[in-house]
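Trainee: Below is the structure, and that's it, no one-letter string:
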């Protein structure tokens, strides 16, 4: 599994975190998780993931701060921002302005979510190859 693409999942809701971990591990990804924004930034520096998936509402540092940090320090790492339905007004625009590569509203369709993950990881590989 050492060749598996590394995904950092940042989510403070335990059920959502378990679902995301299950879905991604089932696809063969190496998943690391963080329950707050500060832990996410620390883990990002250690594991240098291939993809970051972050909720917007997090303790200590928000998902938007995580996105901003990732893009400032690891601009090649794609970021998917998650947000509960109804929290999107203005958040989507802010997330994209900070460099987010995709935005997914919760609750989400697992199959559609996986397609978005795979698409971003393929794009990342193409950028690295060029």
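Mentor: Right, received. Where do you want to start? From a predicted model like this one, the values you see are computed outputs, not experimental measurements.

Trainee: contacts and neighbour counts: CA atoms only from here.
Mentor: Noted.

Trainee: Show me the strands in this protein, by range?
Mentor: For the chain, the strands defined by DSSP state E occupy 6-10, 30-34, 51-55, 79-84, 102-106.

Trainee: this is the other structure I want to compare:
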């Protein structure tokens, strides 16, 4: 597996972003940003570069896919699906977030004055 990754890396060359110097001055300091042009997310040249970088990453990492899958399953197996943060008291409320089995996003809650009070859901992502 190690040699596959090495061979894959040596065969494919990473894309190189063009340097287009842009000079800025703020508070008397001048700085040049060679990659300022990449801020324009809708620029076809930026999108082309991002697609090339994604293709490069995919080609280099593809020999490691089985290892990635194994590591992902191992990490997922160590996560407790039903879990909650330690409540934090702010003013009259205790705030916390919790996760439920089968859900991908947290439920943000609070309780008034006591941890034994009824739960109020603030945001159910």
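Mentor: Now that the structure is in, tell me what you want to look at. This structure is a prediction, so every number in the text was calculated from the model and none was measured.

Trainee: TM-score for these two?
Mentor: Here the TM-score for the pair of chains, by TM-score structural alignment, normalised by the length of the second structure, is 0.20; 37 aligned residues with a C-alpha RMSD of 4.2 Å.

Trainee: Give me whichever of the strands of the first structure is most buried.
Mentor: strand 51-55 (a mean of 27; mean count of other C-alpha atoms under 10 Å).

Trainee: any idea which helix is longest in the second structure?
Mentor: In the second structure, assigned by DSSP state H, the helix with the most residues is helix 44-61.

Trainee: Would you map the strands across the second structure?
Mentor: Using DSSP E, strands in the second structure cover 22-26, 29-33, 83-84, 88-90, 93-99, 107-112, 120-124.

Trainee: Tabulate these in JSON lines, adding columns for mean neighbour count and distance to residue 73 of the second structure.
Mentor: Listed next are the strands of the second structure as JSON lines, based on neighbours: other C-alpha atoms under 10 Å; distance: least, C-alpha to C-alpha, whole Å:
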{"stretch": "strand 22-26", "mean neighbour count": "10", "distance to residue 73 of the second structure": "45"}
{"stretch": "strand 29-33", "mean neighbour count": "10", "distance to residue 73 of the second structure": "41"}
{"stretch": "strand 83-84", "mean neighbour count": "14", "distance to residue 73 of the second structure": "19"}
{"stretch": "strand 88-90", "mean neighbour count": "13", "distance to residue 73 of the second structure": "32"}
{"stretch": "strand 93-99", "mean neighbour count": "18", "distance to residue 73 of the second structure": "19"}
{"stretch": "strand 107-112", "mean neighbour count": "19", "distance to residue 73 of the second structure": "24"}
{"stretch": "strand 120-124", "mean neighbour count": "12", "distance to residue 73 of the second structure": "26"}
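
Trainee: Can you lay out those as JSON lines showing distance to residue 3 of the second structure?
Mentor: Shown next, in JSON lines, are the strands of the second structure (distance: least, C-alpha to C-alpha, whole Å):
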{"stretch": "strand 22-26", "distance to residue 3 of the second structure": "41"}
{"stretch": "strand 29-33", "distance to residue 3 of the second structure": "37"}
{"stretch": "strand 83-84", "distance to residue 3 of the second structure": "40"}
{"stretch": "strand 88-90", "distance to residue 3 of the second structure": "50"}
{"stretch": "strand 93-99", "distance to residue 3 of the second structure": "40"}
{"stretch": "strand 107-112", "distance to residue 3 of the second structure": "44"}
{"stretch": "strand 120-124", "distance to residue 3 of the second structure": "46"}
